[in-house]
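Q: Sequence first, predicted coordinates after that:
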Amino acid sequence: MYTPTNRTVRMAMTLAGMSLCLAPAWCTAADRRPNVIVIMSDDQGSIDAGCYGATVIKTAATDALANQGVRFTQYYSAAPVCSPSRAGLLTGCYPWRVGMPGNGSGPPSEEHDNLATYTGSGLPVGGFTMPGMFQKAGYATAHIGKWHLGVGVGCQPLQQGFDYSFGFMGGCIDNYSHFNYWGGPNRHDLWENGERVHRPGEFFPDLMVEKAESFIDSHRDKPFFMYFAINVPHYPYQGDSKWIEYYNERQVPYPRNLYAAWVSTLDDRLAQLMKYLDDTGLRENTIVVYQADNGYSTEQRAHHGGGSSGKYRGAKFSIYEGGTRLPAIISWPGHLPAGEVRSQVAHGCDWLPTLAEICDVPVDSQAKLNGRSLLKVIQSADASTPHDAVCWQFQQQWAVRQGPWKLMRDPQTHDGTTAPALVDGHWFLANIDDDPSESTNLASSHPELVEKLKQVYQREAAQ
């Protein structure tokens, strides 16, 4: 998609004595391939931003990003849980195809101060990834925040296409001590370029912004790709005191008060990052993508809830809509539509081919992607979804969606609600256009559709 401006072409002709630029040109520092920042929030509910219908939670920066870009209303993550969702984003493939059907391993043990010889499984060694794609195209690449895609040699960020990495390797940390927030023994989990670093008492979301700004400052003269995987609003809920006080003063009930404070804390860091892009003059040449990885958590460590899926059934770990139907926004001022909404079906594997097309970055011809470019959808509300069907797997659950129809096998809600009974003990069929809340099981009245969608799933999941 990227094309040179007339001024760029004239300058190239004058300076190089050429009749035209022979490739999509970034012939001057001001006219080059766009920067890309992909922001992934963690355990954010389907409607937990103002632009998605939250009436209590304040998310001014997220709402501003939506006003500057395109907001999706039928965007689905690649999985209802952290690691496989991230794998789908970074590879453009269904997570089970790249060895990440479930969550990755925890952090390394305390006796390791570097990851150079650490063994373990995760993303395939030498596989095609979004950062690798950008790196090969000459971009500087950075991972900042949560990884959770394996810590063994070959699976680590620096071996998956990133030039720089700062963050934690496991699934969650205490944001001040940077120790793994799970069962014992507690393990410190903060790393920079594969080396253990200690920043005790410093708030991790602030460290993320600090490292992001430093990376941008060091690479402002060439295009950069940044994966900003902020660990919020994943537990532990450790929101800024001003936001805790704000929601308590408004008598927001527990645990939504704690969760809301955490989401607004995330939003403040988004505001800082966007302000830095504005202040450095880089915003108009930077594509920003924002998405959540899966639905809100009802785990004990998350106070059994606090987030919301709104009218959608399900939460984190669920293949009902609330587990995967999530906030997603893309913004590039002056280049992509602004303040618009898209209702077409989009999927977590789609960002890789979408960004490749927008930035005119080649995709490995050997890569068999499940994602499809959303560029036509982004450009026009009248464009069709690029998908005939999409599917999900998690543990014993699976789902496939084709058109308005969604078939699920052994779905679980994980939100405390009781869903309609499954037909033959396994099957739930819904028309999502008519029933986005998945309140009625149509499997018994449409047995032919059940059988058809089983075959669609088998075909789609094997691709």
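A: That came in fine, so what should we check first?

Q: contacts and neighbour counts: CA atoms only from here.
A: Fine.

Q: Helices of the protein, residue ranges please.
A: With helices called from DSSP state H, the chain shows them at 6-16, 60-67, 82-91, 130-136, 204-218, 241-249, 256-279, 321-324, 351-359, 375-379, 447-462.

Q: Packing partners of the last one?
A: Think helix 447-462. Applying 3 or more Cα pairs under 8 Å, 6 or more residues apart in numbering; DSSP states H and E, one finds that helix 447-462 makes contact with strand 390-394, strand 397-402, strand 405-409.

Q: Next one for the comparison:
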Amino acid sequence: MNKKTSFLFFLLLISFAGKTYAQKNSTSKPNIIFFLVDDMGWQDSSVPFWDSTTTQNKKFQTPNMVQFATTAEKFTNAYSTPICTPSRVSLMTGMNAARHRVTNWTAYKNRSVDARDSLLAVPKWNVNGLSPKPQERSVVATPLAQVLEDNGYFTIQCGKAHFGAYGTIGANPLNLGFTKNIGGSAAGNPASYLAEDDFGWNPKHFNIKADIPNMKEYWGTKTFLTEDLAQSAMRELDTAQMLDKPFFLYMAHYAVHLPYNVDKRFIQKYIDEGYTKPEAAYCALVEGMDKSLGELLNYLKQHHLEKNTIVVFMSDNGGYSHAPREGKDNTQNYPLKGGKGSLYEGGIREPMMVRWPGVTTAGTVSKQYTIMEDFYPTLLEMAGIRHYKTIQRIDGESMVPYLKNPKAVNDKRVLVWNYPNDWTGGNWGEDNSFMTAIRKGDWKLIYFEKYGRLELYNIKDDIKEQNDLAKKYPQRVKELAKLLTKKLKEEGGQLPIIKATGKTVPYPDEIGNS
């Protein structure tokens, strides 16, 4: 065989191998990329998630989100919890926060992060987070990643984990069903996004925020954490292909959480537009996150994986709405009210998109309201995994009907939020501590536990939550308060404790105006 013939034979083999892989990949279990952003508000994108484009949408530049939206189904009523760890635990367990009781963010073992209030005390919530086996002050559950790994998936945790407190079992993602862990620990945000600063690591002084494992290769370089995580993730996708396994990539960026370090790749354009340096840095963080999304989507295209890879885009809680962000407190998520830490829409409504090749219709919009724990049964159903056992009871409901039919709406669905915690000690207003809420159909009831107040809103007519209708519709308040009380009792939802009496605050249906 001469050289020319050998070369042609080699090309034939490559072509045959490519076709064989494509054919095999089209019938195997789907790959899954769950792209989770930290602290990204509903409006922090050039993709509008409302019925019109806002000034906020025009502020940000997210071209890859825009492109992805043309290929995916957009959900305009997607919800999480108001704080990061509860959302992540709900995702990994399928449980509502009222049931799993990891109702605030976690830090160190057996230590509460709550501020102190003069009137109310925080209940004994699960400060240690998620655990796959019995551990004090933890929720014991079968993690989503474990079910996927048990069913043949190569499971990759990349970026922020924050499932458990430092010193506990759940702090290490490898204990929760992940095959690989890139950068995940008990850290809730990085000490620094700058690789030249070693991401804040100091051998003489431990800082939980700088505990970003398996990322030393980038130390001392001029790169940014967001881009480094994306590069590491794609290397692990290469590994999954070499092993001929379907992959589950949990791409959980630290961005766009504080600190707002300067990403030099993008910041100058926002400075030139007149934004303050912190706000320009925030905009650059968002754009850097968007670039990493584009890189992952390009990876799928280049490796002929698009047709067999599900891609989900989601945020873990509402946008941060205080200094150093530009503007007055709680205005950054307009038209939504409030921000991170609140049960107003600004604290819990999220940008969400799903692309499921062969199922979702490109460019469609679903108005069905969903919540973070719904992803557990949804992703397993999408993966074709129907027979699985869990330690925990699943509260989430499959979103598959709405993925197959974006016009379908179940307005009987009930969503519950429970935050019997104190995030800021009264700073920034009364709407970021001691709250519980319920949504059914277009109606939403919020119970301010410290003040014994119930507020009622029609979300469809009043997305800004400007008109409290509690006095106008007392019967509706009574019905929702009774239903919320029932759900809290069924799920074991905790309530704050009145310091003067040692008793818990009244349930919603025990409040005078209900």
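A: Arrived safely, thanks for sending. Everything quoted here is computed from the prediction, not taken from an experiment.

Q: TM-score for these two?
A: The TM-score (TM-score structural alignment, normalised by the length of structure 1) is 0.82; 410 aligned residues with a Cα RMSD of 2.7 Å.

Q: before we move on, the earlier item: nearest to residue 160 of structure 1, out of the helices of structure 1?
A: helix 130-136 (6.3 Å; Cα to Cα).

Q: Structure 2: matching residues for that closest one?
A: Counting by TM-score structural alignment, helix 130-136 of structure 1 falls onto residues 144-150 of structure 2.

Q: and what of stretch 266-285 of structure 1?
A: Mapped onto structure 2 using TM-score structural alignment, stretch 266-285 of structure 1 covers residues 289-308.

Q: Return the distance of that stretch from the chain's centre.
A: With Cα atoms, centre = their mean, to the nearest Å as the basis, stretch 289-308 of structure 2 stands 20 Å off its chain's centre.

Q: would you turn the helices of structure 1 into a markdown table with mean neighbour count?
A: Formatted as a markdown table, the helices of structure 1 follow (neighbours: other Cα atoms under 10 Å):
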| stretch | mean neighbour count |
| --- | --- |
| helix 6-16 | 14 |
| helix 60-67 | 20 |
| helix 82-91 | 29 |
| helix 130-136 | 23 |
| helix 204-218 | 18 |
| helix 241-249 | 15 |
| helix 256-279 | 21 |
| helix 321-324 | 31 |
| helix 351-359 | 21 |
| helix 375-379 | 19 |
| helix 447-462 | 15 |
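
Q: now for those helices, which one comes closest to residue 33 of structure 1?
A: Here helix 351-359 is closest among the helices of structure 1 (Cα to Cα), at 6.0 Å.

Q: what does that closest one correspond to over in structure 2?
A: Using TM-score structural alignment, helix 351-359 of structure 1 pairs with 375-383 in structure 2.

Q: now the matching stretch: how far from the chain's centre is it?
A: Relative to the centre of its chain, stretch 375-383 of structure 2 is centred 16 Å away, using Cα atoms, centre = their mean.

Q: same check, this time on stretch 313-331 of structure 1
A: The answer for stretch 313-331 of structure 1 is 11 Å, by Cα atoms, centre = their mean.

Q: Residue range in structure 2 corresponding to that stretch, please.
A: With TM-score structural alignment applied, stretch 313-331 of structure 1 matches the range 337-355 in structure 2.

Q: Would you mind measuring the gap between the ends of the matching stretch?
A: Terminal residues of stretch 337-355 of structure 2 are spaced 29 Å apart (Cα to Cα, to the nearest Å).

Q: Check stretch 339-353 of structure 1 too.
A: Start-to-end, stretch 339-353 of structure 1 (Cα to Cα) is 23 Å.

Q: aligned partner of residue 211 of structure 1 in structure 2?
A: Counting by TM-score structural alignment, residue 211 of structure 1 corresponds to residue 232 in structure 2.

Q: how near is that match to residue 157 of structure 2?
A: 11 Å.

Q: Identify the contacts common to these two.
A: The contact sets of residue 232 of structure 2 and residue 157 overlap at residue 182 (Cα atoms under 8 Å, 6 or more residues apart in numbering).

Q: From what I see, residue 310 of structure 2 and residue 33 are in contact.
A: Yes. Residue 310 of structure 2 lies in contact with residue 33 (Cα atoms under 8 Å); the separation is 6.2 Å.

Q: Between these two, which is the more surrounded one?
A: The residue with more neighbours, out of residue 310 of structure 2 and residue 33, is residue 310; 23 against 20, by other Cα atoms under 10 Å.

Q: list the contacts for the more buried one?
A: 30-33, 354-357.

Q: if you set the cut-off to 6 Å instead, what comes out?
A: For residue 310 of structure 2, the contact set (Cα atoms under 6 Å, 6 or more residues apart in numbering) comprises 32, 355-356.

Q: Can you tell me which of those has the most neighbours?
A: residue 355 (25 neighbours).

Q: how much space is there between that residue and residue 53 of structure 2?
A: Residue 355 of structure 2 is 22 Å from residue 53 of structure 2, by Cα to Cα.
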